[in-house]
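Enquirer: need coordinates for the below:
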Amino acid sequence: MYFHVQNLIHDIVQDEPDPAAANALQEGLGGQFGEMRTMMQYLFQSMNFRGPAAKPYRDLIQGIGTEEISHVELIGTTISRLLDGSPGYQGKVTDPLDKAGSGGAVPLEIALDHGNIHHYLVGAQGALPVDAVGNPWSGSYVYNSGNLVLDLIYNLMLESTGRLQKCRIYEMTDNKTARSTISYLIVRDQAHENAYAKALESLGVNWNTLLPIPKTNAEKFPEVKKLLDLGLQSKQYTFDLAGQSEAGKIFQGLSPSKDGTSLVADEQAPTGVPSVIAPERMEEFAPGLDPALLELIQATADMEMAEVHVSFGPAKKK
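Expert: All right, here's what the predicted structure looks like:
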């Protein structure tokens, strides 16, 4: 079972909307080496895992796969925030939707020459399950051979390639919203590189000086350096409420990245930050609940509470 806490796994720094950066981030979400791929690949590998004696390896893959669910949530929310309000429309809510606002533009003019037009036509200024050129995410990306060594090698390649691409995306934008998420994922991808490398080391593979892939100068990416200084590249979470994970038997000892840190797997999950819901977007005809629906919901709630009061008495106020 999986449980959801209404927190994002990492804070998203506020900045101006940037639809071009949002489209670049789509590769990190729905591309061949993106977060949707890692999430699905590791969850399928853990569901299909065979061999009770190898449980620590299953628990490691499952823990990382569970974290990847939160990465999908994080990067998807970041894309939505980069798009939210990006038309630059300066009109009033009561203005005709086909009229340019005072000092502004027609509501969705920016969609014609910035980023991915499907973000506006299909997604109502939100993330889509596609790559940066609009190709839909495909289940054929998922690799699950059933062979532990092959799966671990493939997973390490996936994390390394995903990290490489995120380093490139970082260099494509100076938007603080985009970079805050990209930096976090660069560091967590390194942690997952370490996890799979350590698992393979326990099976006889010696990585010597190969990791991390790619080798980056942390000081070049200040947001990344801040997270590395916290040791985030050497932590792995279990996401295990019952305390049954044995992933710590593998994720321990000196880091394969040869950065002088030790691997630690003694945390259930990071604290996270509050998750908020984006405002309505009238130009996208995505207003949420109109007054009539809100009135209906309130009336239904009142009826249900009346039945509760009849059966159990009024609820006590704290």
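Enquirer: for the rest of this, base every contact and every neighbour count on C-alpha atoms.
Expert: Fine.
Enquirer: mind checking how far Ala105 is from Gln125?
Expert: 17 Å (CA to CA, to the nearest Å).
Enquirer: who's more crowded, those two?
Expert: Neighbours around Ala105 and Gln125, counted as other CA atoms under 10 Å, are more numerous at Gln125. The numbers are 26 against 17.
Enquirer: the more buried one and Thr78, how far apart?
Expert: From Gln125 across to Thr78, the span is 11 Å (CA to CA).
Enquirer: and what of Leu203?
Expert: Using CA to CA, we find Leu203 at a distance of 38 Å from Thr78.
Enquirer: another one to check against the first:
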Amino acid sequence: MFRHTKLLQCEAKPDGPDAVLARKIQELIGGAWGEMTVATQYLFQGWNCRIEGKYKDLIMDTATEEIGHVEMLATMVARLLENAPATDVAHAVTDPAVAATMGGMDVQQAIVGGGGAQLRDSNGVPWSGAYMVASGNLLADFRTNVAAESQGRLQTARIYNMTDDPGVKEMLKFNLARDTVHQKQWMRAIEELKADGIEGDIVPDDLLDVEDQVHNNTIWQLSDGGSGPSGGWSHGENAIDYLTDPEPLGGPGTAPKPDPELYASYAGGQNALGTAKGKAQQAAEKLR
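Expert: Presented below is the predicted three-dimensional model:
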């Protein structure tokens, strides 16, 4: 059961209209790394979690918070679009959709959203559930969560530097702080999974004795850059061997002959096609 509290987690009041900024903030709502992604990602991770207790509670606490972040950003977008577009060129245009576009507003914010936020990114591309990850493996998911919060904070920081609006900056300061603590909590949770003996370093912590033992500790140098072997990953304890001149292990990647009726080009294709036509003609003659 979810309850909605009619108060924002953080205030979302810009000092004035800014259609261009409203469009940028759409990325933080419906982009691949936006709040809708982490909200649904954490919700499904929590719903799919088989371990009752601290891990599931942490996931669900954060998931529910992220729903509030979507509401906060959507409110900010709507308020930024109030009385927007606010440019001389836009005021000179009578058609509202054209005015919105020339003023920098996402035209769908005007036509579809009626001056409100959309479940889209900053280019108007619809948000997709394919952005979210909920694998059922907590170690794999928590690592994905660290990456999601890192990318989200990176984009928030970039937008923070794109505006001088004090009200927007105050909200973004809060968002930055929450993205910081969420990165920290998932990294700590990863260590706790290991300490509790639930997961190891490798996902999944299985079939390690079955996998190819020759190739589970080598890095193949396959680019022109030659500095890879100087990294700490190839020195000291638990070093990974760097193969500076790896050889291919398989033969040519030649595809097999296709079904003649698919008409794919290949050597000797005419003969094969002719044979297929001949068989079809023979079959037709038998039916007469």
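Enquirer: if we can go back for a sec, neighbour count winner among Leu203 and Thr78 of structure 1?
Expert: Comparing Leu203 of structure 1 with Thr78 by neighbour count (other CA under 10 Å), the higher total belongs to Thr78, at 27 against 11.
Enquirer: the more buried one -> structure 2?
Expert: Pairing criterion TM-score structural alignment: the partner of Thr78 of structure 1 within structure 2 is identified as Met76.
Enquirer: cool, and Ala127 of structure 1?
Expert: Taking TM-score structural alignment as the criterion, the aligned counterpart of Ala127 of structure 1 in structure 2 is Ala117.
Enquirer: got the contact list for that match?
Expert: Under the criterion of CA atoms under 8 Å, 6 or more residues apart in numbering, the contact partners of Ala117 of structure 2 comprise 26, 74-75, 77-78, 109.
Enquirer: at 7 Å what do you get?
Expert: Contact analysis of Ala117 of structure 2 by CA atoms under 7 Å, 6 or more residues apart in numbering lists 74, 77-78, 109.
Enquirer: where does it land in three-state SS?
Expert: Of the three states, Ala117 of structure 2 takes coil under DSSP: H, G, I helix; E, B strand; the rest coil.
Enquirer: quickly note the distance from it to Thr75 of structure 2.
Expert: For Ala117 of structure 2, the distance to Thr75 of structure 2 (CA to CA) stands at 8 Å.
Enquirer: could you do Gln118 of structure 2 as well?
Expert: 11 Å.
Enquirer: just to revisit the earlier point, what is in contact with Ala117 and Thr75 of structure 2 at once?
Expert: Both Ala117 of structure 2 and Thr75 lack any common contact, where contact means CA under 7 Å, 6+ apart.
Enquirer: can you give me the helices for structure 1?
Expert: 19-30, 35-47, 55-83, 118-121, 148-172, 176-201, 222-229, 291-312 (DSSP state H).
Enquirer: how much does the shortest one stray from structure 2?
Expert: So the one you mean is helix 118-121 of structure 1. When structure 2 is superposed, helix 118-121 of structure 1 averages 1.2 Å from its matched positions, counting by mean CA distance after the TM-score superposition for structure 1.
Enquirer: just the first one next, same as before
Expert: Superposing on structure 2 places helix 19-30 of structure 1 at an average distance of 0.4 Å from its equivalents, by mean CA distance after the TM-score superposition for structure 1.
Enquirer: helices or strands up against that helix?
Expert: Contact here means 3 or more CA pairs under 7 Å, 6 or more residues apart in numbering; DSSP states H and E; on that basis helix 19-30 of structure 1 packs against helix 35-47, helix 55-83.
Enquirer: out of these, flag the one nearest Arg163 of structure 1.
Expert: The stretch from the helices and strands packed on helix 19-30 of structure 1 with the least distance to Arg163 of structure 1 (CA to CA) is helix 35-47; that distance is 10.6 Å.
Enquirer: tilt between that closest one and helix 19-30?
Expert: Note on geometry: by axes from the mean of the first three to the mean of the last three CA atoms, to 10 degrees, helix 35-47 of structure 1 and helix 19-30 are set 10 degrees apart in direction.
Enquirer: before we move on, the earlier item: which residues do Gln118 and Thr75 of structure 2 both contact?
Expert: Here Gln118 of structure 2 and Thr75 share no contacting residue, scored by CA under 7 Å, 6+ apart.
Enquirer: the two: which has the busier surroundings?
Expert: Gln118 (25 against 18).
Enquirer: measure the match of Ala127 of structure 1 to Met105 of structure 2 for me?
Expert: Distance of Ala117 of structure 2 to Met105 of structure 2, computed by CA to CA: 11 Å.
Enquirer: mean deviation, stretch 37-45 of structure 2 versus structure 1?
Expert: After superposition, stretch 37-45 of structure 2 averages 0.5 Å from its match (mean CA distance after the TM-score superposition for structure 1).
Enquirer: so which bit of structure 1 is that stretch matched to?
Expert: Residues 37-45 of structure 1 are where stretch 37-45 of structure 2 aligns, taking TM-score structural alignment as the criterion.
Enquirer: what's in contact with that stretch?
Expert: Under the contact criterion CA under 7 Å, 6+ apart, stretch 37-45 of structure 1 has outside partners 61-62, 65, 68-69, 141-144.
Enquirer: one more time with 8 Å
Expert: Taking contacts as CA under 8 Å, 6+ apart, the residues outside stretch 37-45 of structure 1 that touch it are 30-31, 61-62, 64-69, 72, 141-144, 146, 151, 158-159.
Enquirer: which among those end up buried?
Expert: Buried members of the contacts of stretch 37-45 of structure 1, scored by 16 or more other CA atoms under 10 Å, are 30-31, 61-62, 64-69, 72, 141-144, 151, 158-159.
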